[in-house]
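Chemist: got a structure for you, letters missing:
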């Protein structure tokens, strides 16, 4: 496990006009998941946008985001070293499954093709590299999206209700897969969700926002 990655959200305050949406001060250690729950409009997705680096101009945010001790608050999104997992897998339709996995990999990754094959085996999709993503089931697409994220070698991960569109059985299976892989990789993660079972399976700290 990589034990060096730490995410710190220091005195974060996000406002919309005169309205304060949320105030937050938290630290997330390697392999830990911090869950933020709250109803629509409570600022969950806005928090993720701020941490990721694409906060809409209508919002104002103060505070510091530190990743491995480095202040990334003002860095552009592509230089923050943060990976994202959304409700939709967002696989590239013009690329094969293997092409999707290769897309996020650092150019310096040795033996990229072998790494892709190994990665597919790790998520139970050995031999699926040449497949069109559209031919995969929802659960298979979610696994490919997770592995693409991990292969991109992020230093922290943001999870935007990634299980919301899966059926009940798949949701539990994907929670176990996602949280175990993030833990193994030593990645601090921030999860926003409406679902208390997500928070329970994540096993970390929980912050409840009000509307």
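Modeler: All right, it came through fine. Keep in mind the model is a prediction, meaning the values are calculated, not measured.
Chemist: switch to C-alpha atoms for all contacts and neighbour counts from now on
Modeler: OK.
Chemist: mind checking the end-to-end distance for stretch 203-211?
Modeler: With Cα to Cα, to the nearest Å applied, stretch 203-211 spans 24 Å between its terminal residues.
Chemist: Buried residues, that stretch. List them.
Modeler: Buried positions in stretch 203-211, judged by neighbour count with 16 or more other Cα atoms under 10 Å: 204, 206, 209.
Chemist: try this one next to it:
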């Protein structure tokens, strides 16, 4: 714990991502609980590869070095399923064969036991995003904004230790982008989750309100 009573959050120490013998990025950063680190750069600069490295699922075509710590625990060599990373992508990626409630039950932490208790937690999660009564709905019937909200809750119900955002607002129209972005940032800050956001959009960085790092492709 740090002197102010907060945990250390997410620490990136000398993180380097490379491909085909070429260094894409080098980064050292600290993301405190409830804070958002924004990483900006053009396509091919390694933004998504950075998130994959943090999440533990970097493609073997890339190389990565450095240290990743969460609350002082070293995650560098820990497999993806044990890191506690929550992730949102450009698409909601809801399971089409499951209902809305089924999608949230899939994400719900196994630490919550009992069918009735788990159903209750999911119903409360739907109410939080103004989707009361949507438990049995087919995800295909949802609007883009509704799908984004369900994807967020599914991720948060897994009780992540930190959150990775891979341009999750980029396919939303302007008004909806603002709404979903505010929801994601507000929920992450309320839960004191360290967040790493990659984006092309300067307005995302401004809304995030934390440190912004700009990376580029080396010649």
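Modeler: Cool, got the structure. From a predicted model like this one, the values you see are computed outputs, not experimental measurements.
Chemist: residues in contact with the residue nearest to residue 189 of structure 2 when sequence neighbours are not counted?
Modeler: The spatially closest residue to residue 189 of structure 2, leaving aside those adjacent along the chain, is residue 34, at 4.0 Å (Cα to Cα, 6 or more residues apart in numbering). With contacts defined as Cα atoms under 8 Å, 6 or more residues apart in numbering, residue 34 of structure 2 is in contact with 188, 189, 190, 191, 192, 193, 194, 195.
Chemist: What about the residues you listed, which are in helices?
Modeler: Judged by DSSP state H, the contacts of residue 34 of structure 2 include 188, 189, 190 as members of helices.
Chemist: quick one on the thing from earlier: which secondary structure element is home to whichever residue in structure 1 pairs up with the residue nearest to residue 189 of structure 2?
Modeler: Alignment note: residue 34 of structure 2 maps to residue 31 in structure 1; criterion TM-score structural alignment. Counting by DSSP states H and E, no helix or strand carries residue 31 of structure 1.
Chemist: And residue 60 of structure 1, by the same measure?
Modeler: Judged by DSSP H and E, residue 60 of structure 1 forms part of strand 59-67.
Chemist: Counting neighbours, which of the contacts of residue 34 of structure 2 comes out on top?
Modeler: Most neighbours among the contacts of residue 34 of structure 2, by other Cα atoms under 10 Å: residue 195, with 29 neighbours.
Chemist: Can you give me every residue that contacts that residue?
Modeler: By Cα under 8 Å, 6+ apart, the contact set of residue 195 of structure 2 is 31, 34, 35, 36, 37, 162, 163, 164, 165, 188.
Chemist: Distance check, it against residue 165 of structure 2.
Modeler: 7 Å.
Chemist: returning to that earlier point: in the strand holding residue 60 of structure 1, what's buried?
Modeler: Buried, per 16+ other Cα under 10 Å, within strand 59-67 of structure 1: 60, 61, 64, 65, 66, 67.
Chemist: What range does it cover in structure 2?
Modeler: Per TM-score structural alignment, the counterpart of strand 59-67 of structure 1 in structure 2 is residues 62-70.
Chemist: and that stretch, how far from structure 1 on average?
Modeler: Mean deviation of stretch 62-70 of structure 2 relative to structure 1 after superposition (mean Cα distance after the TM-score superposition for structure 1): 0.7 Å.
Chemist: center of structure 2, which residue is that?
Modeler: By Cα atoms, centre = their mean, structure 2 has its centre lying nearest to residue 164, at 2.7 Å.
Chemist: So that residue, which state does it fall into?
Modeler: On the three-state scheme (DSSP: H, G, I helix; E, B strand; the rest coil), residue 164 of structure 2 is labelled strand.
Chemist: Please give me every residue in contact with the counterpart of it in structure 1.
Modeler: In structure 1, the residue paired with residue 164 of structure 2 is residue 158, using TM-score structural alignment. Residue 158 of structure 1 is in contact with 48, 52, 82, 83, 84, 85, 189, 190, 191, counting by Cα under 8 Å, 6+ apart.
Chemist: how much space between residue 158 of structure 1 and residue 121 of structure 1?
Modeler: 25 Å.
Chemist: With residue 80 of structure 1 instead?
Modeler: 29 Å.
Chemist: next one: residue 201 of structure 1
Modeler: 24 Å.
Chemist: ok, now residue 144 of structure 1?
Modeler: In terms of Cα to Cα, residue 144 of structure 1 sits 11 Å off from residue 121 of structure 1.
Chemist: In structure 1, what residue spans correspond to helices?
Modeler: With DSSP H as the criterion, structure 1 has helices at 44-52, 97-103, 112-122, 138-151, 168-185, 196-202.
Chemist: Tabulate those in JSON lines, adding columns for distance to residue 19 of structure 1.
Modeler: Listed next are the helices of structure 1 as JSON lines, based on distance: least, Cα to Cα, whole Å:
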{"stretch": "helix 44-52", "distance to residue 19 of structure 1": "13"}
{"stretch": "helix 97-103", "distance to residue 19 of structure 1": "40"}
{"stretch": "helix 112-122", "distance to residue 19 of structure 1": "45"}
{"stretch": "helix 138-151", "distance to residue 19 of structure 1": "34"}
{"stretch": "helix 168-185", "distance to residue 19 of structure 1": "34"}
{"stretch": "helix 196-202", "distance to residue 19 of structure 1": "26"}
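Chemist: okay, now residue 6 of structure 1: neighbour count?
Modeler: Residue 6 of structure 1, neighbours per other Cα under 10 Å, totals 22.
Chemist: which residues does it contact?
Modeler: Residue 6 of structure 1 is in contact with 27, 28, 29, 30, 66, 67, 68, 69, 156, 187, 188, counting by Cα under 8 Å, 6+ apart.
Chemist: List the contacts of the closest residue to the fifth one other than its chain neighbours.
Modeler: The spatially closest residue to residue 66 of structure 1, leaving aside those adjacent along the chain, is residue 8, at 5.0 Å (Cα to Cα, 6+ apart). Contacts were defined as Cα under 8 Å, 6+ apart; by that measure residue 8 of structure 1 touches 25, 26, 27, 28, 64, 65, 66, 67.
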